[in-house]
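What would the 3D arrangement of this be:
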Amino acid sequence: MKTNVMTQSERLGDFLRLKRNSIAPETLGMIKPYRSRTPGLRREDVAELANISTVWYSKLERGKAERVSHTVISTIAKALQCDPSETRYLLQLSGHIDLAERELLTQSLSPELETMLAAVNPLPALLTNDFRDILRANDAFCQMVGFDVNALDIKQRNTVCLMTNNEQWREWLGAIDDDALMQCMQNSAALVRAAMASRVSDREWQTRLAELISSSELFAKVWESHTVRAKQEMVREYHHATLGRIELRQQYWSNCSGGAVGQLLVYIPTAPKCAQKMGISTPNRV
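Alright, predicted model coming up:
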């Protein structure tokens, strides 16, 4: 039996139709036309709100439009009162990768995330996404690596780019020779591949993967090994900028808050003496 698989254009049109039908005209100060068969807004209503032609919008809903501009999609999303997650979904379906959106994620994390990262101090912690972008690091993490990670440009605030271009980052990782750097890069590539597994046909993932491959010859090389590694607790030595070599346990917590979706990484010293030096209190064990 043949299964019909929807194209991205068809998925885009299907979402627009369902979203349009869910909005009552009265909520937008509009009068519902007499004897209207449409449960929500009409196509011409959305077209008028988005300042585009009804014919063009109809093609979008039928999955027949190609090369839809970022501006048009954003305007339609606003007309349909889409929240950030829905707007992002529309942009993904229409094939738009927006660097400004990535910048927004790093600059406007939810107050809850900001509070949590600050509260985790003095434990070093950072928030990343599946592309290995660092959305935000707390003060303790910046002190540990020896520079303000948050002050870097968004294009540089990626662990693959940092391993490739930042000597202080490599020193913190202990990647002081080619073999150690290769191992660290293999770990990052394996995590990216594992996160990408269920979204291999996603245009955004393909675009970001191309960016990572072009940004680092070493990443491009290790990517071909096809290693996959799930996120897991890990214990290894790092080089603290002020305390020197210390053993830390890296732990992951999944996060979904506002527009930021990713993981919270927290680094916990394994030795009580190191914890004390970092100003971290340890529980008394009976």
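
all contacts plus neighbour counts: C-alpha atoms, from now on.
Will do.

quick one: contacts of the helix ranked longest in the chain?
Longest helix in the chain by number of residues (criterion: DSSP state H): helix 178-196. Contacts of helix 178-196 with the rest of the structure, by C-alpha atoms under 8 Å, 6 or more residues apart in numbering, involve 130-132, 159-160, 163, 170, 173-175, 205, 218-219, 222-223, 226-231.

So among those residues, which ones count as buried?
130-132, 159-160, 163, 170, 173-175, 205, 218-219, 222-223, 227-229, 231 (16 or more other C-alpha atoms under 10 Å).

Just the ones in strands from the residues you listed, please.
Using DSSP state E to define strands, no part of the buried ones among the contacts of helix 178-196 is located there.

Looking at the chain, which strand is longest?
Longest strand in the chain, counting by DSSP E: strand 244-257.

residues touching residue 241, list them.
Residues near residue 241 by C-alpha under 8 Å, 6+ apart: 143, 144, 145, 146, 172.

how about the helices in the stretch 1-150 of the chain?
8-21, 43-50, 54-61, 70-79, 84-93, 99-107, 111-120, 139-145 (DSSP state H, counting those that start in this stretch).

Would you point out which residue is most central in this structure?
residue 129 (4.0 Å; C-alpha atoms, centre = their mean).

Residue 135 - nearest residue in space that isn't next to it in sequence?
Ranked by C-alpha to C-alpha, 6 or more residues apart in numbering and with sequence neighbours excluded, the top spatial neighbour of residue 135 is residue 106, at 4.6 Å.

Before we compare anything, build this one as well:
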Amino acid sequence: MDRRVRQELGGFLRSRREGITPTDVGLPAGVRRRTPGLRREEVAQLAFISTEYYTRLEQARARHPSREVLSQLARALRLSDAERAHLHHLAGAPPAPPPGPSREVRPSIVDLLDRLPEAAAIVISATYEVLAWNDLAAALMEDFSALPRQDRNLIRRAFLGPYRNGRRLYGVSDADTFARTSAQHLRTAAARYPADPEVTGLVAELLAGSEEFARLWATHEVAARPTLCKTFAHPLVGPVAVTCDVLDITDRDQQVIIYTATPGSPSHESLRLLSVIGTQHMSLPG
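The predicted model follows:
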């Protein structure tokens, strides 16, 4: 790493250090400070490195910080995903790929779901685990808060859950398309996270428990077509036809799925009714 790059790295660290207050990282504010932000020794303490070494980094005198040190600094300085990647690339040590799909949903995305009162919306991981949802999604699909984590996985629910043997999850009209698409997406996730035990375990569980999944898996297809619309067969309000929009959260390998009905349509009225009923009278059909 040449001196120019080391200077860029040091300047980046210094600017981020000066932009954080002690209370941001759980440290006491203490007495009045001469300069804004954290002291070098405080950053070093949070990153579990020596103050001398951190000072050398800021002063462009340290040549090759390790990936571990960079990760510790990113955590200590509360860097965003983009800032973390920038730090690693400056140091010539690109961040290691994540070992498995992210399950952490950004607060702004959770807030977005709550701001969609007439739309049912969920966030799913790369393996189709439902990570977040709004009240209308719970009323339309099921109360995910009442399920253990493993049962919030839509692929597991579709192939191994109470709807197997000819019955389809939520009575959706595109059941065959969902089965094929979810298997294709899971194959992509398995290739992206080959060492993640949850991903490999899910694939093994589905292969052992579902002939349909095993057949789809054997095709080795990975190109999935998006579903533009579907109909839910709801046990209380009947069929609910919705349009499906998918927003990719690329940095987390997640998707926001938003279900809306045409304004003024019977399905729109059904969604409005579900928003009032909520999950209080819902139960899975026997």
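
Any idea what the TM-score comes out to?
Superposed pair, TM-score by TM-score structural alignment, normalised by the length of the first structure: 0.57. Supporting alignment: 233 aligned residues with a C-alpha RMSD of 5.0 Å.

on that earlier part again, my guess is the residue nearest to the centre of the first structure meets residue 136, correct?
No - with contacts counted by C-alpha atoms under 8 Å, residue 129 of the first structure stays clear of residue 136, the gap being 10.2 Å.

before we move on, back to that, unless I'm mixing things up, the residue nearest to residue 135 of the first structure is touching residue 137, no?
No - using C-alpha under 8 Å, residue 106 of the first structure is not in contact with residue 137, being 9.9 Å away.

which element is the counterpart of residue 148 of the second structure in the first structure on?
Structural alignment places residue 148 of the second structure opposite residue 153 in the first structure (criterion: TM-score structural alignment). Element membership for residue 153 of the first structure, per DSSP states H and E: none, as it lies in no helix or strand.

For the stretch 151-286 of the second structure, just list every one of the helices.
According to DSSP H, counting those that start in this stretch, the stretch 151-286 of the second structure carries its helices in the segments 154-160, 175-192, 197-209, 211-217, 266-277.

Which of those helices sits closest to residue 56 of the second structure?
helix 175-192 (36.5 Å; C-alpha to C-alpha).

Buried residues, that closest one. List them.
Buried-residue list, helix 175-192 of the second structure, by 16+ other C-alpha under 10 Å: 175, 178-190, 192.

Could you do stretch 46-59 of the first structure as well?
46, 47, 50, 54, 57, 58.

how long is it end to end?
13 Å (C-alpha to C-alpha, to the nearest Å).

quick one: contacts of that stretch?
Under C-alpha under 8 Å, 6+ apart, the answer for stretch 46-59 of the first structure is 20, 43, 44, 65, 72, 75, 76, 78, 79, 80.

Please list all residues in contact with the first one.
Contact analysis of residue 20 of the first structure by C-alpha under 8 Å, 6+ apart lists 40, 41, 42, 43, 46, 80.

picking that back up, which among the contacts of stretch 46-59 of the first structure gets closest to residue 87 of the first structure?
residue 78 (8.2 Å).

Now the residue mapped onto the closest one from the second structure. Nearest residue, chain neighbours left out?
Alignment note (TM-score structural alignment): residue 78 of the first structure maps to residue 75 of the second structure. With C-alpha to C-alpha, 6+ apart as the criterion, residue 75 of the second structure has its nearest non-adjacent residue at 7.3 Å, and that residue is residue 47.

With residue 247 of the second structure instead?
For residue 247 of the second structure, the spatially nearest residue (C-alpha to C-alpha, 6+ apart) is residue 256, at 5.0 Å.

For residue 90 of the second structure, grab the count of nearby residues.
Residue 90 of the second structure: 18 surrounding residues under other C-alpha atoms under 10 Å.

Tell me how many other residues crowd the residue lying closest to it once chain neighbours are set aside.
Residue nearest to residue 90 of the second structure in three dimensions, not counting chain neighbours: residue 9, with 6.1 Å by C-alpha to C-alpha, 6+ apart. Using other C-alpha under 10 Å, residue 9 of the second structure is surrounded by 21 other residues.

if I read this right, residue 9 of the second structure contacts residue 58, doesn't it?
Yes - counting by C-alpha under 8 Å, residue 9 of the second structure does reach residue 58; the two are 7.2 Å apart.

Roughly how far does residue 49 of the first structure sit from residue 42 of the first structure?
When distance is defined by C-alpha to C-alpha, residue 49 of the first structure is 11 Å away from residue 42 of the first structure.

What of residue 137 of the first structure?
For residue 137 of the first structure, the distance to residue 42 of the first structure - C-alpha to C-alpha - is 46 Å.

Could you pull up the residues touching the residue nearest to residue 247 of the second structure?
121, 122, 123, 124, 246, 247, 248, 249.

Looking at those, state which has the most neighbours.
residue 121 (28 neighbours).

returning to that earlier point: what's the residue nearest to residue 247 of the second structure aligned with over in the first structure?
For residue 256 of the second structure, the residue aligned by TM-score structural alignment is residue 263.

now residue 268 of the second structure
In the first structure, residue 268 of the second structure lands on residue 275 (TM-score structural alignment).

That match and residue 249 touch, don't they?
No - the pair residue 275 of the first structure / residue 249 is not scored as a contact, 11.6 Å apart, by C-alpha under 8 Å.

Looking at those two, which has the bigger crowd around it?
Legend: neighbour count by other C-alpha under 10 Å for residue 275 of the first structure and residue 249, higher for residue 275 (18 against 15).

roughly how far apart are that one and residue 104 of the first structure?
34 Å.

Same question for residue 273 of the first structure.
Taking C-alpha to C-alpha as the measure, residue 273 of the first structure falls 39 Å from residue 104 of the first structure.

just residue 125 of the first structure next, same as before
Using C-alpha to C-alpha, which is the criterion applied here, residue 125 of the first structure is 20 Å from residue 104 of the first structure.
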